[in-house]
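Enquirer: Turn this into a structure:
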Amino acid sequence: MTQQNSTLENQALALAGVAQFTLYAHELATDGRDLPVRFERATQAIFCTDPDSAVDVYGDRSGVADGIRYLRVHLSGQRPDAQGAAVARYIGQILKLSGKVLGDEQALGRIRGAIDRARLAEPGDVADIFDAAYRETISPIRPQIMLHGEPTYLKNEFIQRRIRTQLLAAVRCGVMWRQCGGGFVSLFFRRKALLSALG
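Expert: Here you go, the predicted structure:
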């Protein structure tokens, strides 16, 4: 993404992507909610490696609508419910993790290699490739994301692969947030401006 596109709107939409894919991962862990459209959105975000603007990562704003909806509640100062509070904690961890990933050329190279393999893979193999990429490159970096949920889903290998794909998409959006000039100072002190940029 070029420097001239590092606008507040791009920061807000990148942050919405972090929120959306983190929410999807959380819901997979807590109630096994595996909707095909959610997996498609995650893989689209991961595959879009050279966007002109943040919205390109999702196709259009409808592709990140769940993340925008979450952020509107969170940034407006409304008291979150238990799920919202849990997701907010994970988002904070992912944003910290994304900064470390962005500075780790070896990890970025491995992720790029996994994306190249996934582009050529059969659709049924994509989750396996992204799951392995997450475990090999993201999991060793601290803070490690430890999702809480129902053991039935957390121990299900199919769900595990879906969760890690969603988390990889969240980290991808977190990296984009950093590339757009996002930081914790702007997150805490420009909440109203970010909220306005969501539209």
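Enquirer: Please count neighbours and contacts with C-alpha atoms only from this point.
Expert: Will do.
Enquirer: surely residue 43 meets residue 169?
Expert: Yes: if you go by Cα atoms under 8 Å, residue 43 and residue 169 touch, sitting 7.1 Å apart.
Enquirer: So which of the two has more stuff around it?
Expert: When residue 43 and residue 169 are compared on other Cα atoms under 10 Å, the one with more neighbours turns out to be residue 169, at 28 against 23.
Enquirer: how close does residue 60 sit to residue 117?
Expert: 25 Å (Cα to Cα, to the nearest Å).
Enquirer: for residue 98, same thing?
Expert: 22 Å.
Enquirer: Comparing those two, which shows the higher neighbour count?
Expert: Higher neighbour count among residue 98 and residue 117: residue 98, with 25 against 15, using other Cα under 10 Å.
Enquirer: Tell me who's in contact with the more buried one.
Expert: By Cα atoms under 8 Å, 6 or more residues apart in numbering, residue 98 lies in contact with 171, 172, 174, 175, 178.
Enquirer: please give me the structure for this one as well, since I'd like to look at both together:
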Amino acid sequence: MAYSIYDRTIAFAGMCQAVKLVQDVARNGNCDSAALSTMLNSIMATDPSDTIGVYGSEADLRIGLESMVRDIDGSSSGNEITRYLVGVMALERKLSARRDSMAQLGDRVGTLKRQTVHFNLLDEQMLSNIASIYLDIISPLGPRIQVSGTPAQLQLPNVQHRVRALLLAAVRSAVLWSQVGGKRRHLLFGRKQMLEQAKILLARN
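Expert: Just a heads-up that it's a prediction; the model follows:
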């Protein structure tokens, strides 16, 4: 199936949004709740009809699109975002090479979907459940992503849950990026095209 620059931009914006929110939570203890909800819902989108269907709408990825345009450069915050992205993509490659881990992940996400009938995704118990999937299945694959932030915030269980849940969402977007033909060379040689696409999407939303 042929995928377009649009599909790759959407999947990459999903990754960017997740890691940008990780940065916000690690520094401030909170983040944009609508954007967080979009990313948590993307974990459950296992059978979307198209790429944007994973996230809902282009407008739901505004933070990710803005981060693409603004953060991925030589600045210190940009470097941190880039470091997270590189770490997430490395985990996705390890995950995709392990059929047992992929099967486990599918089972755990299935359980999560059933729980959403009774619980809101943003409930602390649900965030804890999502975080435990990252801790049990993704994290052991290595290499570990070192999250920078405010030490007092990073010691709080609810902050740790949000960070891990968002890292799981970032890996989900990295899986999508691979599925729509995203490769490392696109970051080196196709970045300009994706940035132009991101600017178009921001202008119309």
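Enquirer: quick one on the thing from earlier: how about TSV for the contacts of residue 98 of the first structure, with secondary structure, distance to residue 144 of the first structure and neighbour count added?
Expert: Converted to TSV, those look like this (DSSP: H, G, I helix; E, B strand; the rest coil; distance: Cα to Cα, whole Å; neighbours: other Cα atoms under 10 Å):
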residue	secondary structure	distance to residue 144 of the first structure	neighbour count
171	helix	12	29
172	helix	15	28
174	helix	15	30
175	helix	16	25
178	helix	19	20
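Enquirer: From the residues you listed, pick the one nearest residue 159 of the first structure.
Expert: residue 171 (18.3 Å; Cα to Cα).
Enquirer: and the nearest residue to that closest one once chain neighbours are set aside, what element?
Expert: In this structure, residue 171 of the first structure finds its nearest non-sequential neighbour in residue 98, 5.5 Å apart by Cα to Cα, 6 or more residues apart in numbering. Element membership for residue 98 of the first structure (DSSP states H and E) is helix 82-102.
Enquirer: which bit of the second structure covers that helix?
Expert: Under TM-score structural alignment, helix 82-102 of the first structure corresponds to residues 76-96 of the second structure.
Enquirer: got the buried residues for that stretch?
Expert: By 16 or more other Cα atoms under 10 Å, the buried positions in stretch 76-96 of the second structure come out as 78, 80-85, 87-92, 95.
Enquirer: Run through who's touching the stretch of helix or strand residue 192 of the first structure belongs to.
Expert: Assessed by DSSP H and E, residue 192 of the first structure sits inside helix 191-197. Applying Cα under 8 Å, 6+ apart, the external contacts of helix 191-197 of the first structure come out as 8, 9, 11, 12, 71, 72, 75, 76, 187.
Enquirer: Tabulate those residues in JSON lines, adding columns for distance to residue 149 of the first structure, secondary structure and neighbour count.
Expert: Formatted as JSON lines, the contacts of helix 191-197 of the first structure follow (distance: Cα to Cα, whole Å; DSSP: H, G, I helix; E, B strand; the rest coil; neighbours: other Cα atoms under 10 Å):
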{"residue": "8", "distance to residue 149 of the first structure": "34", "secondary structure": "helix", "neighbour count": "21"}
{"residue": "9", "distance to residue 149 of the first structure": "33", "secondary structure": "helix", "neighbour count": "21"}
{"residue": "11", "distance to residue 149 of the first structure": "29", "secondary structure": "helix", "neighbour count": "29"}
{"residue": "12", "distance to residue 149 of the first structure": "28", "secondary structure": "helix", "neighbour count": "26"}
{"residue": "71", "distance to residue 149 of the first structure": "22", "secondary structure": "helix", "neighbour count": "26"}
{"residue": "72", "distance to residue 149 of the first structure": "25", "secondary structure": "helix", "neighbour count": "19"}
{"residue": "75", "distance to residue 149 of the first structure": "25", "secondary structure": "helix", "neighbour count": "17"}
{"residue": "76", "distance to residue 149 of the first structure": "27", "secondary structure": "coil", "neighbour count": "13"}
{"residue": "187", "distance to residue 149 of the first structure": "27", "secondary structure": "helix", "neighbour count": "16"}
